[in-house]
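Trainee: Predicted model follows, preceded by the sequence.
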Amino acid sequence: MSKFLVLYTSDASLEEQMQQSSDGGATEMQEWMAWGEKTGSALLDFGAPVHNARHVGSAGVQAPGAKVTGYSFVEAADADAAAALFADHPHLQIGDIEILETVNMSPG
């Protein structure tokens, strides 16, 4: 089994997403919780929303081009199996999902 870092991206910031919700995000939270229950033990870490990102590069510090609004960690047999876990994820209503396989750096 491989471990995957999942990044949730959106053109709308986390704050903008919360303002767009008519019930303060309660419906969205219920949808996320239902997805988490369906995903079961493959969901290693539900993660959390993130905001106030900065891009650090050779030109200095600036606001990032892509808006990462959250993260999770999942475990799956391969990248296709990991992607299948997100086929009907509620975040797809407002943004995209990036799935990155982590590399085990432990010796041996």
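Mentor: Happy to help now that I have it. Residues are numbered from 1 along each chain as shown.
Trainee: use CA for all of it now, contacts and neighbours both
Mentor: Will do.
Trainee: Mind jotting down where the helices sit in the protein?
Mentor: Assigned by DSSP state H, the helices in the chain fall at 14-20, 26-39, 79-84.
Trainee: List the contacts of the second one.
Mentor: Residues outside helix 26-39 that contact it (CA atoms under 8 Å, 6 or more residues apart in numbering): 43, 46, 85, 89-90.
Trainee: out of these, which is most surrounded?
Mentor: Neighbour tally across the contacts of helix 26-39 (other CA atoms under 10 Å): the maximum, 21 neighbours, falls on Leu43.
Trainee: Put this next to the previous one:
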Amino acid sequence: MPRFLAVYTMQPEDLARFRALPKEQQDAIDAEGLPKWEQWQAGHAAAFADGGGMVGKTLRVTREGIAPATNSICGYVVVEAETIEAAARLFENHPHFMVFPGDAVDIMPFMT
């Protein structure tokens, strides 16, 4: 079955805004979002080829060397689906952007 890379994105300023909220508000968002995320994972577990995870700060390697970089990638998962559209449908109404301050999930096929 075809595999797809799903990349969770979040704008750095949205993450900063979330982290600037009072702890009680952050905890309330977590209390709503984490169970929904776990429910989403359980409901789609059969599609996971790699459960992925969240990612941290970025170092970029170029001809000029290695340096810190900023991007909107905050996590990933690898899913299996018949088509890219079917893979994308797995992420409709995902808590990443419905509850948490994420902005999107980008779906890309692995090329053979």
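Mentor: Structure received. The model shown is predicted, which means the values in this text are computed figures rather than measured ones.
Trainee: After superposition, what's the TM-score here?
Mentor: Laid over one another, the chains give 0.77 as their TM-score (TM-score structural alignment, normalised by the length of the first structure), with 104 aligned residues with a CA RMSD of 2.6 Å.
Trainee: circling back to that earlier point, need the helices of the first structure in CSV (columns: distance to Val61 of the first structure and mean neighbour count).
Mentor: Shown next, in CSV, are these (distance: least, CA to CA, whole Å; neighbours: other CA atoms under 10 Å):
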stretch, distance to Val61 of the first structure, mean neighbour count
helix 14-20, 21, 13
helix 26-39, 33, 14
helix 79-84, 32, 14
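Trainee: mind checking which of those is nearest Gly60 of the first structure?
Mentor: helix 14-20 (24.1 Å; CA to CA).
Trainee: one step back: I'd like to know which of the helices of the first structure lies nearest to Ala53 of the first structure.
Mentor: helix 14-20 (11.0 Å).
Trainee: So what touches the closest one?
Mentor: So helix 14-20 of the first structure is contacted by 24-25, 49-51, 69 (CA under 8 Å, 6+ apart).
Trainee: So which of these wins on neighbours?
Mentor: Within the contacts of helix 14-20 of the first structure, most neighbours by other CA under 10 Å means Thr69, with 22 neighbours.
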